[in-house]
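>>> Provided below are the primary sequence and the corresponding predicted coordinates.
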Amino acid sequence: MCTGKCSRFVGLSLFPFSAICIIANLFLFFPGWSVDWVKNANEYITPEVYFLGGIIGGGVLVLVPAVHIQATGSRENCCNNRCGMFLSIIFAVIGGVGAIYALAVSVLGMVNGPVCLHKDPSHNELIWGQPFKSSLEKFSNESYLFNKNLWSVCEKPEGVTEFNIVLFSIILVASIIQLALCTIQIVNGLVGCLCGTCQKRN
């Protein structure tokens, strides 16, 4: 596969994963698939959602580079040359940084857990907060991520624990794939700078 075709493949592949990250992040603003909690969002929505890892990181910071990277693979485009390939390396680095940001935020969101109505063991009353955030054993067998029986700790919004885990996991997987694609483009762009884009000239 020549460098131009590879760029086109990478660029086109980044678009759907960017869309997935943006949509998943938007859904996180509606815990438990309900709009009731948006009214007092500062109290009821998980803080990590406001970091916009899926919208800014996996979304905009990957989507903009994807446009240029895809353009370098188009034979009739002015970007299909060594200079365009060099710029694609810079854009791929920006996309990689965005993917890493989305990945980090999604991991943080999963580790800290959702904001929900749960029982405070010290006062034996229902409060809003992140009941899983204070756990010292984040990735042990005692973690809520690996113990589904703990998910019932959250009483409202209904099903919010599974909701957060699924959506943050989607952003996590999508950002890993984005990072891999951007890494491929960095290598491909370097080869394109040195060897050209396989563009046929009359």
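Everything's here; your move. As the structure is a prediction and not an experimental result, all values here were calculated from the model.

>>> From now on I want contacts and neighbour counts done on CA atoms only, so please keep to that.
Noted.

>>> Where do the helices of this structure begin and end?
Applying DSSP state H to the chain gives helices spanning 3-27, 41-44, 61-71, 82-112, 160-195.

>>> Quick one, which of the ones you listed gets closest to residue 127.
helix 41-44 (10.8 Å; C-alpha to C-alpha).

>>> Would you mind listing the outside residues contacting the closest one?
29, 37-38, 115-116, 128 (C-alpha atoms under 8 Å, 6 or more residues apart in numbering).

>>> Would you mind listing which of those are buried?
29, 37, 115-116, 128 (16 or more other C-alpha atoms under 10 Å).

>>> right, and out of the residues you listed, which lies closest to residue 14?
Using C-alpha to C-alpha, the buried ones among the contacts of helix 41-44 come closest to residue 14 at residue 29, 23.7 Å.

>>> Now do that closest one against residue 44, distance only.
Going from residue 29 to residue 44 by C-alpha to C-alpha, to the nearest Å gives 9 Å.

>>> Which neighbours do those two have in common?
Both residue 29 and residue 44 are in contact with residue 38, where contact means C-alpha under 8 Å, 6+ apart.

>>> just to revisit the earlier point, now, which of the contacts of helix 41-44 lie within strands?
116, 128 (DSSP state E).

>>> any idea which of the contacts of helix 41-44 is the one closest to residue 58?
Minimum distance to residue 58 across those is 16.5 Å, recorded for residue 29 (C-alpha to C-alpha).

>>> pretty sure the closest one is touching residue 38, no?
Yes: assessed by C-alpha atoms under 8 Å, residue 29 is found in contact with residue 38 at 7.0 Å.

>>> Okay, one more to line up with it:
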Amino acid sequence: MCFGKCARCIGYKLLIIAVLCIVANLLLYFPNGETKYASDNNLSRYVWFFHGIVGAGLLMFIPATVFIGLENEDCCGCCGHENCGRSCAMLSSILAALIGLVGSGYCVIISALGLAEGPKCLNNGQWSYPFSGTNGQYLTQYSTWSQCTEPQHVVVWNVSLFSILLGLAAIQFILCLVQVINGLIGGLCGMCCCEEKSQSYAC
């Protein structure tokens, strides 16, 4: 079933991206590889939302594993027909895809908010958010990044990782959306085929 193969391909991609999101989120806790900023609570507030670890990470394992096993899933032969069972499985995969949409959507939102607000850093002797009132304009004003004296290069660190998480989660969102369409078409087409077979047997 080509719809099942497509779902399996999507599942493997989601799995790889989920691992990358977890790694990117973990790196946000250690600017320059140092742990003291996390222990002193001197990191961006949006780092603590676990958007890459939970939203685009662990939560994404659910749809990924469902999609990977979908090609051979037949719901124990729904209605007594193997193809009908596979159609039921394709339709049920939409629920898993919706979970993926929620998780990736959450990561996209938090990453965008983290980018807009900017990092928490030492500025003029105080820990603050010097870019919070710029509406994200600081992203293109590289000369202002030197306002953050500690952690060193924290703006580059935050912008890079939040951007990576935003991009990866957006890809996950699109893949889950594709699976919603794939599951719907695959399920309905299979149901139609089963209906035709049932009618032919009745004749």
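Looks like it came in fine. In this text the structure is predicted, and so the values were computed from the model without any measurement.

>>> Could you get me the TM-score between them?
The TM-score (TM-score structural alignment, normalised by the length of structure 1) is 0.85; 183 aligned residues with a C-alpha RMSD of 1.8 Å.

>>> and the contacts of helix 41-44 of structure 1 as JSON lines, adding distance to residue 95 of structure 1?
Converted to JSON lines, these look like this (distance: C-alpha to C-alpha, whole Å):
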{"residue": "29", "distance to residue 95 of structure 1": "24"}
{"residue": "37", "distance to residue 95 of structure 1": "32"}
{"residue": "38", "distance to residue 95 of structure 1": "30"}
{"residue": "115", "distance to residue 95 of structure 1": "30"}
{"residue": "116", "distance to residue 95 of structure 1": "33"}
{"residue": "128", "distance to residue 95 of structure 1": "36"}
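
>>> Let me know the closest of the contacts of helix 41-44 of structure 1 to residue 72 of structure 1.
Comparing these against residue 72 of structure 1 with C-alpha to C-alpha places residue 29 closest, at 35.8 Å.

>>> Trace that closest one over to structure 2, please.
Alignment note (TM-score structural alignment): residue 29 of structure 1 maps to residue 29 of structure 2.

>>> next one: residue 174 of structure 1
The pairwise alignment with structure 2 assigns residue 174 of structure 1 to residue 168, based on TM-score structural alignment.

>>> Give me the distance between its match and residue 57 of structure 2.
For residue 168 of structure 2, the distance to residue 57 of structure 2 - C-alpha to C-alpha - is 10 Å.

>>> more crowded one of the two?
residue 57 (28 against 22; other C-alpha atoms under 10 Å).

>>> Quick one: distance of stretch 8-26 of structure 2 to the chain centre.
Computed by C-alpha atoms, centre = their mean, to the nearest Å, the separation of stretch 8-26 of structure 2 from the middle of its chain amounts to 8 Å.

>>> again, but for stretch 53-67 of structure 2
From the chain centre to the centre of stretch 53-67 of structure 2 is a distance of 8 Å (C-alpha atoms, centre = their mean).

>>> in stretch 124-136 of structure 2, what's buried?
128-132, 136.

>>> Inside strands: which ones of the residues you listed?
residue 128.

>>> just the buried residues of stretch 124-136 of structure 2 now: which is nearest residue 86 of structure 2?
Looking across the buried residues of stretch 124-136 of structure 2 and measuring by C-alpha to C-alpha, the closest to residue 86 of structure 2 is residue 136, at 47.2 Å.

>>> Quickly note the distance from the closest one to residue 157 of structure 2.
As judged by C-alpha to C-alpha, residue 136 of structure 2 and residue 157 of structure 2 stand 16 Å apart.

>>> Switch the buried residues of stretch 124-136 of structure 2 over to JSON lines; also include distance to residue 2 of structure 2.
Formatted as JSON lines, the buried residues of stretch 124-136 of structure 2 follow (distance: C-alpha to C-alpha, whole Å):
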{"residue": "128", "distance to residue 2 of structure 2": "53"}
{"residue": "129", "distance to residue 2 of structure 2": "50"}
{"residue": "130", "distance to residue 2 of structure 2": "52"}
{"residue": "131", "distance to residue 2 of structure 2": "49"}
{"residue": "132", "distance to residue 2 of structure 2": "48"}
{"residue": "136", "distance to residue 2 of structure 2": "44"}
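
>>> Show me which pair in the buried residues of stretch 124-136 of structure 2 is furthest apart.
Top of the distance list for the buried residues of stretch 124-136 of structure 2 (C-alpha to C-alpha): 128 and 136, 15.8 Å.

>>> Grab the nearest non-local neighbour of residue 114 of structure 2.
The spatial neighbour of residue 114 of structure 2 that comes closest, neighbours along the chain excluded (C-alpha to C-alpha, 6 or more residues apart in numbering), is residue 46 at 5.6 Å.

>>> Now for the equivalent of the one you found over in structure 1, how many residues are close by?
Residue 46 of structure 2 maps onto residue 48 of structure 1 when the alignment is built from TM-score structural alignment. Counted with other C-alpha under 10 Å, the neighbours of residue 48 of structure 1 add up to 20.
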